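> sequence unknown, structure follows:
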């Protein structure tokens, strides 16, 4: 009876936490085992069978078949227990990102040398843009830069670009979950403006420092954000038609066009 009462409370509160104790451990073990099943797929094994899973993982065939059916229902496997649509989707995403990471350095090098500014490429992480590539101008007297791996705040230009074109509302909610209602309203308005102009300017309250970012479209979606870092003497948010901003937009378009659709 106590378990039933607990279940009713969970439904009323809408909590999604994993249960504590043995049930939580069993859930984690199930996830680990499902991952082991999927890991059996390789260049020599295009589909799975209960017999194969049972033999390689030491499971009885009934358990192996149950895992295969569950993975098929979730989209990880198809009806023949080969790679399913969810794996295809993840594979396509990884492929696009690998292409971007391979092609971007040359495009960014040309952009940095042509503008005299540091160029940055970021992907969207859980709470903001994550700096992935950085190219500094060779001939610049003053170099502004950012470390690879830095998670940028919600008011950073690259975070705004990536959130503005994010199709999953939950991603925006996660990035803004620590904001006050007033701050969240300001950001929502900023994202509308970014979608309209396809250009974002940082609002970091750092005197003398400016960054501007644009989306990198590939396979019809925004895959990354490309930005320039500079001083207020080099980049002016009030003037969005500068040659440097145009060069940034052109570089992003070039990179997107190079990625195979």
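Perfect, I can see it now. Given the structure is predicted, the values throughout are model-derived calculations rather than measurements.
> Only C-alpha atoms from now on, for both contacts and neighbour counts.
Will do.
> What count of nearby residues applies to the residue lying closest to residue 219 once chain neighbours are set aside?
Counting by Cα to Cα, 6 or more residues apart in numbering, residue 261 is the residue found nearest to residue 219 once chain neighbours are left out, at 4.9 Å. Here the count is done by other Cα atoms under 10 Å, and residue 261 has 10 residues near it.
> Second structure follows, compare the two:
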């Protein structure tokens, strides 16, 4: 099952929801879950909508810039959706701040929040280590997922075919002697990440830097990754006793706060 089909299967209808809004969001989420532009028929099939309804919704979304129509007469997510994504990232970063502070307090190292945007990992928030010698990933920086702990966690949450398709598109460029550069090896690394629930970067992006990351959310509902990074000479990473377990607890609390906010919004007054 591809990403778009999984989005279609995962829909939840809130009590009292507005059908036209639900349908428009179904269309957007289906396009967002696809790695390629889609025709009207494909959108209709995956959303379960009549083809005429799907076409009207696509044209309305196109008029507002949320959907684009290319020369092959297929549709994909439009540039207007970027504004929503940027606003969502700012909101996520604000909510994450106390949890990032907690990670720094328990480890003394730099804490990061990252999300998957297209084929890249993007750092959306950071709380730096109090040490003079510390790691720094610029907020807004895009990095390839295969050489980072946060990237491994985020790709491990995707369907296997979609994750491997992503790294085949981007390639597996070597940054250090420790970077994973073979698809088979990276596939095995994703499987290890799924089994143990965390990922590590042992100097794979930059020599002398160690990082460990955990997912925010579970299964296909992972929305982001939290990580700690520091100089390898000081930071033991996943080998630090109890560190991964503490990080998982912080990530679970963060995920619960996000879920609670969504639930309150869904059940609040109209």
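That came in fine, so what should we check first? Since the structure is predicted, the reported quantities are computational estimates derived from the model, not experimental observations.
> Could you get me the TM-score between them?
Here the superposed chains carry a TM-score of 0.58, computed using TM-score structural alignment, normalised by the length of the first structure; 182 aligned residues with a Cα RMSD of 3.6 Å.
> Walking through the stretch 51-200 of the second structure, point out its helices one by one.
When assigned using DSSP state H, counting those that start in this stretch, the helices of the stretch 51-200 of the second structure occupy the ranges 51-63, 80-107, 149-156, 160-170, 183-196.
> For those helices, could you give me JSON lines that also reports mean neighbour count and distance to residue 209 of the second structure?
Formatted as JSON lines, the entries for the helices of the stretch 51-200 of the second structure read as follows, by neighbours: other Cα atoms under 10 Å; distance: least, Cα to Cα, whole Å:
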{"stretch": "helix 51-63", "mean neighbour count": "17", "distance to residue 209 of the second structure": "44"}
{"stretch": "helix 80-107", "mean neighbour count": "16", "distance to residue 209 of the second structure": "15"}
{"stretch": "helix 149-156", "mean neighbour count": "28", "distance to residue 209 of the second structure": "11"}
{"stretch": "helix 160-170", "mean neighbour count": "16", "distance to residue 209 of the second structure": "22"}
{"stretch": "helix 183-196", "mean neighbour count": "15", "distance to residue 209 of the second structure": "19"}
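> just to revisit the earlier point, starting from residue 99 of the first structure, give me the distance back to the residue nearest to residue 219 of the first structure.
Here the criterion is Cα to Cα, to the nearest Å. By it, residue 261 of the first structure lies 11 Å from residue 99 of the first structure.
> what does residue 119 of the first structure give?
For residue 119 of the first structure, the distance to residue 99 of the first structure (Cα to Cα) stands at 18 Å.
> And residue 150 of the first structure, by the same measure?
Applying Cα to Cα to residue 150 of the first structure and residue 99 of the first structure gives a distance of 21 Å.
> do residue 23 of the first structure as well
With distances taken as Cα to Cα, residue 23 of the first structure is found 41 Å from residue 99 of the first structure.
> try residue 145 of the first structure
Going from residue 145 of the first structure to residue 99 of the first structure by Cα to Cα gives 24 Å.
> again, but for residue 147 of the first structure
Between residue 147 of the first structure and residue 99 of the first structure the distance is 22 Å, computed by Cα to Cα.
> same question, residue 26 of the first structure
In this structure, residue 26 of the first structure and residue 99 of the first structure are separated by 38 Å, where distance is defined by Cα to Cα.
> which non-adjacent residue is nearest residue 157 of the second structure?
With sequence-adjacent residues excluded and distances taken as Cα to Cα, 6+ apart, residue 157 of the second structure is closest to residue 220, at 5.4 Å.
> Could you verify that that neighbour is part of a helix?
Yes: note on residue 220 of the second structure: a helix contains this position according to DSSP: H, G, I helix; E, B strand; the rest coil.
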